[in-house]
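*Asks:* Generate a structure from the sequence data that follows.
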Amino acid sequence: MKAAGLTGGRMTLDERRAAFWLAGVFSLRMLGLFMILPVFALYAEHLRGNTPALAGLAIGIYGFSQALFQIPFGFLSDHYGRKRMIYLGLLIFAVGSVAAALADSIWGVILGRALQGGGAVSAAVMALAADLTREEHRIKVMATIGITIGLSFAISMIMGPVLNGWIGVPGIFWLTGLCALLSIAVVRFRVPNPVLSRVHRDAEPVASQFGRVLADTQLLRLNFGIFILHLLLTATFVAVPLALRDAGLPSDRHWEVYLPALLFSMVAIVPFIILAEKHRRLKPVFLGAILTLVLTEFGLLTLHDNVLEMGVLLLIFFTGFNLLEATLPSLIAKMAPPDAKGTAMGVYSSSQFLGAFAGGGLGGWLRGSFGLKGVFAFTTLGALAWLVVAWTMKNPRYLSSYLLNVGALDELAAHHLALQLAQVPGVAEAVVIAADGVAYLKVDRHTLDEATLRGFAADVDV
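*Replies:* I've put the predicted structure just below:
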């Protein structure tokens, strides 16, 4: 039968299982990384050898090792098997969690957190998800994983203070280690084995595309943006738990601030996403969200000694943060070359993790040298610098990625097919990779003539 994306076919049982269980693996891992964010600055005060700078480093160090190893893990999974590299990464993550749980010094926690980040399975998991799904359903699977990551962050910010009150930070580390081992079991027994593993240009980095992606000034603006966004997040939460405590709110009640702020922010971003995507006002919404962070960080600089005022500011902060976290990947997808989306997302993810590392390290050092005001002054300037850089961003084209299985072709036939596809109404860009048997398209969904595209799809068994 024809490729299901063009005939309205549904996802198979194996595709649905892959989406559900791999999203679960991502979720458990992200929970483990983020649950300590709202509680660690307070816990670190009781560790041997602690300084504010080292506490910040312990929070952010996972980002350095994650950025260092995530792309190599993806490449190695091409050669040694997806599941094998995922098992290895999750085992390293579990070992790091145990090391942090057992540590009685700040350096022990730093080592554990570095190991947690070193279990960088993100690229390998995405590649496995691509192996297990047909081209026409892959965007849905990746979107499912992306939504899960966002929910995991929100849950971790709420559960961190709650679990800290029940089992303490060492208990949270033990729990995250257990979750990593459970994830290994999930991948082994619940995720189907791929029939064939190959490179997927839409889902994983390709070495030959790095120069092209790194030379694209529009993509560099977005990479700078995600770097600053996670720098702001990590640096802010080097200081916020201490500010809430100093304002009179016990640490086991911090969830009372985070819960309403996160829940409201997740609802509040919906109309802005509709305005940005459906009504094609993405750049104004994007710039408005960055400006919101500038004003929020400045508010924290001046009003961080009152719990109610901080609660309102955090609500606004999370609204801006969640909106930007949702729109940045959309902008990457719109601006990346159609056959280099996976590479663009790989560089983007590395920039995100490096931002977390920089935010933790610099935020901790600034807290030790200049106090909480020094941290919030730094984050205010960082958000302002991002606003200046983003202001010169081009208005994005409102295009979507579209994959078409075209079957086996030689290079000449692939070239001619790309020219033909580019003439289909609604197709803005078309690249056909003969070795992949896939056409990578950028399309305008509002004007796309799918009926014509249907004629170019290969006959595939599903």
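*Asks:* Only C-alpha atoms from now on, for both contacts and neighbour counts.
*Replies:* Noted.
*Asks:* And the strands in this structure?
*Replies:* Under the criterion DSSP state E, the chain carries strands at the ranges 400-405, 427-433, 438-443.
*Asks:* Between strand 427-433 and the first one, find me the angle.
*Replies:* This means strand 400-405. Angular relation of strand 400-405 and strand 427-433 on a 0 to 180 degree scale: 40 degrees, by axes from the mean of the first three to the mean of the last three C-alpha atoms, to 10 degrees.
*Asks:* which ones are touching the residue nearest to residue 71 when sequence neighbours are not counted?
*Replies:* By the measure of C-alpha to C-alpha, 6 or more residues apart in numbering, the closest residue to residue 71 outside its immediate chain neighbours is residue 123, 6.3 Å from it. Contact criterion C-alpha atoms under 8 Å, 6 or more residues apart in numbering gives 70, 71, 73, 74, 204, 346 as the residues in contact with residue 123.
*Asks:* change it to 10 Å
*Replies:* Shown in contact with residue 123 (C-alpha atoms under 10 Å, 6 or more residues apart in numbering): 69-75, 77, 82, 86, 129, 203-205, 342, 345-346, 349.
*Asks:* Let's have the strands of the chain in TSV, adding distance to residue 42 and mean neighbour count.
*Replies:* Rendered in TSV, the data for the strands of the chain read as follows (distance: least, C-alpha to C-alpha, whole Å; neighbours: other C-alpha atoms under 10 Å):
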stretch	distance to residue 42	mean neighbour count
strand 400-405	44	22
strand 427-433	51	22
strand 438-443	48	25
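*Asks:* Nearest to residue 162, out of those strands?
*Replies:* Proximity to residue 162, assessed across those by C-alpha to C-alpha, is greatest for strand 400-405 (40.1 Å).
*Asks:* next one: the closest one to chain centre, how far?
*Replies:* Centroid separation between strand 400-405 and its chain, computed with C-alpha atoms, centre = their mean, to the nearest Å, is 22 Å.
*Asks:* and this one, so I can compare the two:
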Amino acid sequence: MNPALHIDTPMTRTEVRASLSLAAIYMLRMLGMFLILPVLSVFALELPDASPQLVGFAISAYGLTQAILQIPFGLWSDRYGRKRLIALGLLLFAAGSVLAALSDSIYGIIAGRALQGAGAVAAVIMALAADLTREEHRTKAMALIGISIGMSFALSMVIGPVLSGWVGLQGLFWIITALALLAIAVLYTVVPTPSVSRFHRDAEVRPASLKTVLANRELLRLDLGIFCLHLVLTATFVVLPLILRDSLQLETAKHWHIYLPVFGLAIASMVPFVILAEKKRKMKAVFVSFIGLVAISDAGFAWLKHDFWIVFGLLYLFFTGFNLLEATLPSLVSKIAPLDLKGTAMGVYSTAQFLGAFVGGAGGGWIYGHYGIPQVFLFCAAVGLLWFVFALSMKAPRGLSSLLVNVSGLNHDQASSLSKRLLQLPGVAEAVVLAEDGVAYLKIDKEKFDRMALNGLLQEMAA
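*Replies:* Alright, predicted model coming up:
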């Protein structure tokens, strides 16, 4: 046996470097994906053959190709190598950006956006992070990547309009191309190369377990949630920039004047509710309430007058709700998913997210073209209400966190015995030890968990 002797050891310099550099790659890619969101509907309507429905496809085409290819990319990386697949995905993303930059029609933009999404490297980046970090530090690495996603979205809302005012739509796609190439440079100059790459149940999809995950009603409820959230987000941005331009008389380059303070207030406002949800064990109440907040804000856009302060207030409600839900949904998946199937559950969840983005853009564009802007917001409000109803019947999640411990060198009997002993430790709610993985998967109650007791057990095993 060669278990981790102590779970409180700090991250090594290599682990810190790997975590930060992979987070940077993820951020550069997502920044490139989101930069276009707050401005595309304004610029694309001016292109030849453009229609509201085609603009909706241009905004959301990436979601369909990403949903189709993100699980295969992860599986291919097990066979052909992590860095090779990440580089391929980033090259596809860059090629899509170049195609869009060189296009003078809406069809070229749609093709470019679809090709961007074909570079579906999110799962591969997570797998490489798992290769480069020890089990006990993997959650920290994943958290850094999660933070990079949130930062890229917030930055895109602010700098996307500014950059578009300087360089136009084509110039914005050239900037996105440069971001993709910069990510490749970071991949090969900063990201360490793992000595061994292997399958990680907490970070990768296991095809044989998809049926089990898809049969879990609570996980499906969360998959529906992320589908609805990104449907609403994308459909909203089919028409929201038009309201800022036409109703508020705010030129596109100045849209950041409203996005920046709204995002600052929204992020500050959500923090106390995140604490209430996690620390005070009020997750369901907070979660369901903020679904209602998103639905109410979209209904307000449909029914209320579009003057500055009403739009500002509705955007504040929308982004407060969106940011909290975007942050808590992955946490809920982690709390609910079977211990050894977290990676598979997250793969299905991500697929639902990108499908939602595609349906939102395509559906929002179609509704806008046939019925008008208010009906798009009513559609979003109806989707939010549907999600609200489904979420009301969800089980209140337990206040548990995931913990992984390296226990390599065990045979099956020893792994079974260790599982039982781990369950006797204070604060350990679930424990699965898999000898073939050399990993103990735990769900713990942080308020009751005794780290010293676990360290003592690990040292006893190693003796």
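*Asks:* Just the ones in helices from the contacts of residue 123 of structure 1, please.
*Replies:* If you go by DSSP state H, these have 69-75, 77, 82, 86, 129, 342, 345-346, 349 in helices.
*Asks:* nearest spatial neighbour of residue 361 of structure 2, skipping sequence neighbours?
*Replies:* Closest residue to residue 361 of structure 2 apart from its sequence neighbours, by C-alpha to C-alpha, 6+ apart: residue 56 at 4.4 Å.
*Asks:* Which position in structure 1 pairs with the one you found?
*Replies:* Under the alignment defined by TM-score structural alignment, residue 56 of structure 2 is paired with residue 56 of structure 1.
*Asks:* Who are the contact partners of that match?
*Replies:* Taking C-alpha under 10 Å, 6+ apart as the definition, contacts of residue 56 of structure 1 comprise 40-41, 44, 50, 110, 234-235, 237-239, 357-368.
*Asks:* any idea how far residue 460 of structure 1 lies from residue 224 of structure 1?
*Replies:* Taking C-alpha to C-alpha, to the nearest Å as the measure, residue 460 of structure 1 falls 41 Å from residue 224 of structure 1.
*Asks:* Looking at the two, which has the bigger crowd around it?
*Replies:* More neighbours surround residue 224 than the other of residue 460 of structure 1 and residue 224, with 18 against 12 (other C-alpha atoms under 10 Å).
*Asks:* how much space between the more buried one and residue 230 of structure 1?
*Replies:* From residue 224 of structure 1 across to residue 230 of structure 1, the span is 10 Å (C-alpha to C-alpha).
*Asks:* Check residue 355 of structure 1 too.
*Replies:* For residue 355 of structure 1, the distance to residue 230 of structure 1 (C-alpha to C-alpha) stands at 5 Å.
*Asks:* what sits in contact with each of these two?
*Replies:* Here residue 355 of structure 1 and residue 230 have 60, 63 as joint contacts, going by C-alpha under 10 Å, 6+ apart.
*Asks:* Tell me the helices and strands packed up against the longest helix anywhere in structure 2.
*Replies:* In structure 2, ranked by residue count with DSSP H as the criterion, the top helix is helix 138-189. Using 3 or more C-alpha pairs under 10 Å, 6 or more residues apart in numbering; DSSP states H and E as the contact criterion, the secondary-structure elements in contact with helix 138-189 of structure 2 are helix 13-34, helix 40-44, helix 82-102, helix 106-118, helix 122-132, helix 256-279, helix 308-336, strand 401-408.
*Asks:* Kindly recompute the last result at 8 Å.
*Replies:* Helix 138-189 of structure 2 is packed against helix 13-34, helix 82-102, helix 122-132, helix 256-279, strand 401-408, with contacts defined by 3 or more C-alpha pairs under 8 Å, 6 or more residues apart in numbering; DSSP states H and E.
*Asks:* to the chain's geometric centre, what's the distance from it?
*Replies:* Taking C-alpha atoms, centre = their mean, one finds helix 138-189 of structure 2 lying 14 Å from the centre of the chain it belongs to.
*Asks:* Would you mind getting the angle between it and strand 401-408?
*Replies:* Relative orientation of helix 138-189 of structure 2 and strand 401-408, computed by the same axes, to 10 degrees: 70 degrees.
*Asks:* compared with structure 1, how much does helix 138-189 of structure 2 deviate?
*Replies:* When structure 1 is superposed, helix 138-189 of structure 2 averages 0.7 Å from its matched positions, counting by mean C-alpha distance after the TM-score superposition for structure 1.
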